[in-house]
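S.K.: I need the structure of the sequence given here:
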Amino acid sequence: MSEPLRPSDPSRIAAFRLLRRLGAGGMGVVYLGRTDSGQLAAVKVIHAESAADDGFRARFARETELARRVENAWVVPVLDADADALTPWLATAYVPGPSLAEAVAAHGPLPARAARVLGGLLAGALAEVHAAGLVHRDVKPGNILLAPDGPRLIDFGIARAADDTALTVSGQVVGTPGFLAPEQARGEPATAASDVFALGCVLAYALSGRPPFGTGEPDALLYRTVHDDPELDAVESGARPLLLRCLAKEPDTRPTAADVARRLSEDAPEAAGWLPDAVAAMVAARAAEGLALPGVEPTVVDEEAAGGAAPGQDGPEDSVRRPARRRLLLAGGALLLTAGGAATAAVLAARDGDPGGSKPGRPSYVLGVHATSGPASALFSGPVERAARLAADSHNAGPDRGFDVTVRVLRDRGDQRSAREVAASFTADRDVVAVLGPVDEVSMRAAANVYGGAGLTHVSSTTGQQDYFLTSPRSSFQSGASHSALASWVALHALVTGKTGRLGVVLDRAGGTVIQDQGTLLVRQWQGVLGDEALPKVVAEETDDGVAAVRSLLAAGVTAFAYLGPLDATVRAARQLAAAGFDGPRWMQHQLYGTAFPRRAGAAGEGWYVVTAAADTTALTTGRARSFVRAWRRRHGTAPEPYAAEAYDTARMLLTEFARSVPAGTGRRPVRAALGARMAKARYQGIARPYAFGEYHQYEPDGRGWSDGTFVHEVSNGRFVQRGSLTELERAAEASA
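M.R.: All right, here's what the predicted structure looks like:
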């Protein structure tokens, strides 16, 4: 999706009149440009800080030279470039289609024939790249654009000549984890065979909707790429043999790109009509948008629909052009059609948080809550919904507030389709200015792209996998701690409390990729930081090997234990350890905090620890915590549940930053994108920790924020009891030393 130019954007680069923004990243901004003759181009303009770096200019010039050397119908050609200009730029042919990542996120996996056409044409393109003596090194869904006649490979920003090592640092990983080869993951030079491995990853993603080595933290992805077999269960059986050859660990055993092209062209020789209808519609919409643009479109403030701040108030990020009324109506209709009956698929809760004594003329906005129905998500959804209502109450109680807030709750069914439907419903409602959620990983993965396409800011306080920025780099945020990072804090808990020793770790893959991420990092931290031995045991999904894994570790004489798996398996492990008389320290994975583990494990669960970013605010003594607990009891009649404080903090942070984006005294509506820009820079002091976001919009505290805001809970007398933050436990240990 493109967006209007901003007042600070240039109107022309060389022969190209700039019309729209196509995207932005760490390197620069990409614009849609048009020559006087009407040719459209994607014009990449480099950020000033990079342009001031002579080394960067040299690399940029090299990128241009490399890209010019490839001539293939399925590689986007370079039209013009100037690496020596005051602001370096590169223009390539404009392909009015979504990336493969966008298409799969919006509509799911490609049909088998479409994937074969995709693979055959991309393999042919890579064969040309390799014949020119180049290695692309970053073949991934985001670098593949879809067009009616076939895909286009883009971005030679990290391509290298096959014999060039001058700019390659030994041991440096270059590429995108999850779509790079084992040799790249080990920091070794990439070859043509590395591109073939990446192509195999792309085709597995296109056929199944997920990368073959899962998702999550980069370190975990690199580990799985090197050591694990690819997960191809969701890939059609006929495609698996070729994919397994492409995904071979040893480069010499993979087919060449030309071999892959020949094989797939035999299966799907014609590209005509290759795209499924839903993706073809995306391509048509992008093409229509490009054709509808005038040759010269002045930058103006959209006072009604976008509600941007007047120039001089909040800067150029808050000002956009006014789209035509017809375009707005068409966009709204498209979103409603995309929802596909979201009102019936999702459970709509009545709007809550209605203000009392509303001032005449004061605007009212809606805070959406994207929850998930069903018992599996109740641990997160209930507290998040109740936190949003309390946050709205707190805002509406302010006598000098500039607007009122109501809460609207929609619940998906925990699957990708209904998650997208809920997101489409929220984005179609212009009164919705921000969304709290989604609450679980599946929904977050599916919905982020929808929110990002509409520029609607949403923040999840309960998800912890950090790759959503790939499809929604400006609108999606996470205020919850990273799943894998919490594994490091298990090791720190052991260190500060003297509970180190020979650790047995069971990685029960029935718990999903979260478990794999945590287990890999815990073993590494235990061995590398603590200097103690860690013995990992992996339990495959849909097996009953957990009992054998625990038995094996007990026989090995471990003195500490971590079972990282789902609730049922962890309860069983607790009983097994208790029966064996094991009394060393024991840890469970963090998502079991607040579950029925203490009740179900009974006496066997006593003494188990869980290290998590979720605080029990009733155990905190600060004024903020006491005020929150009192307000929660008044509003809901109970003590705050696990995950309530973090959701409340997130909702209050959203409303605080939104209030700063509302154009004061103008009657204009705020620009949706302005809130995302503010959230990226926000600093907010919550009940138990400060909040800030990193480069990828992930929770990223500074200083001792991790230690201050990570809590240890112990099962005692049949319930979870908060023993303190890691900082508090460390201080207590030092005081008693």
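S.K.: switch to C-alpha atoms for all contacts and neighbour counts from now on
M.R.: Will do.
S.K.: how many neighbours does residue 721 have?
M.R.: 16 (other Cα atoms under 10 Å).
S.K.: in what helix or strand does it lie?
M.R.: Secondary structure assigned from DSSP states H and E places residue 721 in strand 719-725.
S.K.: and the next element down the chain from that strand?
M.R.: helix 726-736.
S.K.: and the contacts of that following helix?
M.R.: 492, 493, 496, 497, 707, 708, 709, 710, 711, 712, 723 (Cα atoms under 8 Å, 6 or more residues apart in numbering).
S.K.: buried ones among those?
M.R.: 492, 493, 496, 707, 708, 709, 710, 711, 712, 723 (16 or more other Cα atoms under 10 Å).
S.K.: now show me the structure for the sequence below, then we'll compare the two:
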Amino acid sequence: PTHLAGHRLLGRLPADPPGTCYLARSAGGVLMTLRVVPNPWSAHTEFRSAFARGTAAAQRVVSRWAVAPVAADIGARLVWLAEPYLPDPDLAMVVAARGPLPRDVGREVGARLAEALETVHRAGLVHACLTPARVLLAPDGPRLTGLGLAGALYGAGPLILPPSCLAPEQAGEPEGRPGPAVDVFALGCVLTHAVTGRLPFGAEPAGEVRRRILTEPPDLADVPRGLLEVIGACLDRDPDLRPTPTELYAELGLRPGGTGGVRWPGDVVDLIARRRAASPPDAPPARADGTSRGGSRDPGQATGADPGRPPFTGAGDRPGGPGRGKDTDRSDAARRGTSRRGLLLLVAGTATAAAGGVGVLFAGRARSGGPSAETGETLLIGVHADLSGPDAEVGRAQELGVRLAVEEFAGLTRLPFAVDVRVLDDGGDPERAAEVALELGSDPAVRAVIGPTGEVSARPAAERYTREGLPLLALSPAEFPADDTAYRTLLHARPDTAAQALAVVHRLHGDPEVRRVGLVDDRAAEPISGIAVRAVTGALDRDRIIPVPRVLPVGADDPGGTAAGLLAAGIDAVVHAGRAEAVAALAIALADAGFAGPRIAGEAALREEFPRAAGEAAEGWLVVAPRIDPARAAEAVGFTTVFRKRFEEEPGPWAAEGYDAARLVVETVRRMGTRTPPDRESLLTRLRSARLRGVAKPLAFAADGRLATGDEGAYWYEVRGGEFHFLGKAPMTEV
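M.R.: I've put the predicted structure just below:
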């Protein structure tokens, strides 16, 4: 539609359920967020009545820190709610972009939100759906949004609310009507997220989050001292024991109704200013006081999915396929030399998804491409990829992920120099990989490289990059020898094989039926298979599970004999860390023998060849791998949305990891604050100590360059219907 209830619709906004949100201009010229509520809610008489009551109550809320709806209609065919529009980022976005807020800033935010909730409750309203994405960060402080809707949904059709901040009484009785104490519990979750960067009960999957809320204590391990007791009180399982909003101001030490705003850190001020300077179509840029330059007042609201980030972007030109051994085009923004419409800042991480938002901040029109920076210099990020060989799908996905991150950075961050991408193809050939590494290493503008794609290219490339002193972030190769001299500049941005083995052991120990496990070492897949089998063997609790090892020599072709030997040894489960074709052969033999116990494969089996070759015998096999499936992972929904819009396709394997690696590089460069591109050694030093909460996993490194992010970074997949289904995180925890 182009018009609704006297509002001119400018475009659709991403939004969390329920309904569809539009950016609209009222008849009086004010920008609004217009939410249209669909069936089954709008067809439900009780909903319409509750919606009318909630909207009327919300309009009585008068608070500097809360945004009330201004209009609604329950009598029309389409039920809708109009709220003022603010061009500000939400809390989930800001935390994902810059990390947790300082303790004192978190305290100020908590006090102002408590003050807003006190006003909401005094009006007879319960928010019932407070998340980090419902909190906008305006120049002077937070704004609580989303009033008057969630409470009306209870008892009126299937309830769809983000689970991450639900109180136990909401998670356990989804059809019950919530009381004010649920908002205090949610505020505790929001404050945890604000000062730690994560949620106290996790972000996904939804069912697991609900279970933790109902059965486990909140994880407050890294909440700063001075806020721990306050947040812990908010998260009490008994609603009667939680503090009231009025009690919270006293605990937080701030006077309600005070005129002082929140003292944001400088980078948050900059993010808010940049967001306000980016105007949607037909809207003049907003001033710091919320007034548009055209004179209309644009005070506002936006939930985590629609805080002024309208997807008014064209898909843009898709990067072309490069020729073998040649440079591909540099980033599209630089190549076109004109302002690219709709450059984006994607704010990643589990917190954004958990908050119920898409996690994407559209930045309006970007600056013109090309080196318009003050110095005229350019820092290049090299992408060393297989774009024409056996791993071309992975190489291209990594390239697109890197391009997306660099384009967003170029559109939203002004440095004294430009940042761009240079891509070279090694075709999956180890000799060519060494040549590509030499070529990128010889280019003085290249300050870091992401790649290579394939296992066979990894070592010759890494050795050359070390000789050139060039930081190398390796994503998909599994193993590098533990040789600090040969790989001094390597940052291995994924869990290695031994770390993933801990996820396998964790899974086995969680199954009380498993007493003996077959461990198949495929010598044709060395060294990875041997490392995996030895790691599983060493981590098993021998008092609970007995390992039954079997070695497949190179050239062996007797899967039936292997299966018979394992079954004769009385196995209850089997782990195969070898090639996809070898796993498929054993799967068929085990299925023919009637074995249906747990069957687990390593990442080499996460290829189409496995289910295609094994057929029905592949059903139920689990695969552990160090890459996310962004199209199916809740924490990656924002990345997937932007990727689809930018490239008009689904993100391929390792695309999110490529995006994260590029973000780590550009954010590190930004934080270094140099007037010219930093030299390679300085950048390497800073990358070694850098941290990023990425789309796929946290990124941080140990002194030897290995990933150092605890038990995160591996994922489970299961074969169903001949396809791999993403199950979620695979904790890599020791027994």
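S.K.: just give the TM-score of the two.
M.R.: Here the TM-score for the pair of chains, by TM-score structural alignment, normalised by the length of structure 2, is 0.48; 453 aligned residues with a Cα RMSD of 6.1 Å.
S.K.: make a markdown table from the buried ones among the contacts of helix 726-736 of structure 1 and add secondary structure and distance to residue 226 of structure 1 to it.
M.R.: Converted to a markdown table, these look like this (DSSP: H, G, I helix; E, B strand; the rest coil; distance: Cα to Cα, whole Å):
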| residue | secondary structure | distance to residue 226 of structure 1 |
| --- | --- | --- |
| 492 | helix | 27 |
| 493 | helix | 29 |
| 496 | helix | 33 |
| 707 | helix | 31 |
| 708 | helix | 35 |
| 709 | coil | 33 |
| 710 | coil | 31 |
| 711 | strand | 33 |
| 712 | strand | 33 |
| 723 | strand | 38 |
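S.K.: okay, among these, which ones form the most distant pair?
M.R.: Using Cα to Cα, the pair of these lying farthest apart is 496 and 709, separated by 15.5 Å.
S.K.: which of the residues in the helix or strand harbouring residue 434 of structure 1 are buried?
M.R.: For residue 434 of structure 1, the enclosing helix or strand under DSSP H and E is strand 432-436. The neighbour-count criterion (16+ other Cα under 10 Å) identifies 432, 433, 434, 435, 436 as the buried residues of strand 432-436 of structure 1.
S.K.: buried residues, the helix or strand harbouring residue 440 of structure 2. List them.
M.R.: Assigned by DSSP H and E, residue 440 of structure 2 belongs to helix 430-442. Across helix 430-442 of structure 2, burial judged by 16+ other Cα under 10 Å covers 430, 432, 433, 434, 435, 436, 437, 438, 440, 441.
S.K.: what does stretch 639-646 of structure 2 give?
M.R.: For stretch 639-646 of structure 2, burial by neighbour count (16+ other Cα under 10 Å) applies to 639, 640, 641, 642, 643, 646.
S.K.: so the fourth one touches residue 345, yeah?
M.R.: The one in question is residue 642 of structure 2. No - with contacts counted by Cα atoms under 8 Å, residue 642 of structure 2 stays clear of residue 345, the gap being 9.1 Å.
S.K.: what touches both of those two?
M.R.: The contact sets of residue 642 of structure 2 and residue 345 overlap at residue 360 (Cα under 8 Å, 6+ apart).
S.K.: how about the strands in the stretch 351-500 of structure 2?
M.R.: Along the stretch 351-500 of structure 2, counting by DSSP state E, counting those that start in this stretch, strands occupy 360-362, 378-385, 418-425, 446-450, 472-474, 490-492.
S.K.: which residue ranges of the stretch 401-550 of structure 1 form strands?
M.R.: Per DSSP E, counting those that start in this stretch, the stretch 401-550 of structure 1 carries strands over the ranges 404-412, 432-436, 458-460, 476-478, 503-508, 534-539.
S.K.: same list, these, but as CSV with distance to residue 448 of structure 1 please.
M.R.: Below are the strands of the stretch 401-550 of structure 1 laid out as CSV (distance: least, Cα to Cα, whole Å):
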stretch, distance to residue 448 of structure 1
strand 404-412, 14
strand 432-436, 11
strand 458-460, 8
strand 476-478, 6
strand 503-508, 28
strand 534-539, 31
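S.K.: the ones you listed: which one's closest to residue 107 of structure 1?
M.R.: Closest among the strands of the stretch 401-550 of structure 1, using Cα to Cα: strand 404-412, at 16.4 Å.
S.K.: and the closest one, which residues are buried?
M.R.: Buried residues in strand 404-412 of structure 1, counted by 16+ other Cα under 10 Å: 404, 405, 406, 407, 408, 409, 410, 411, 412.
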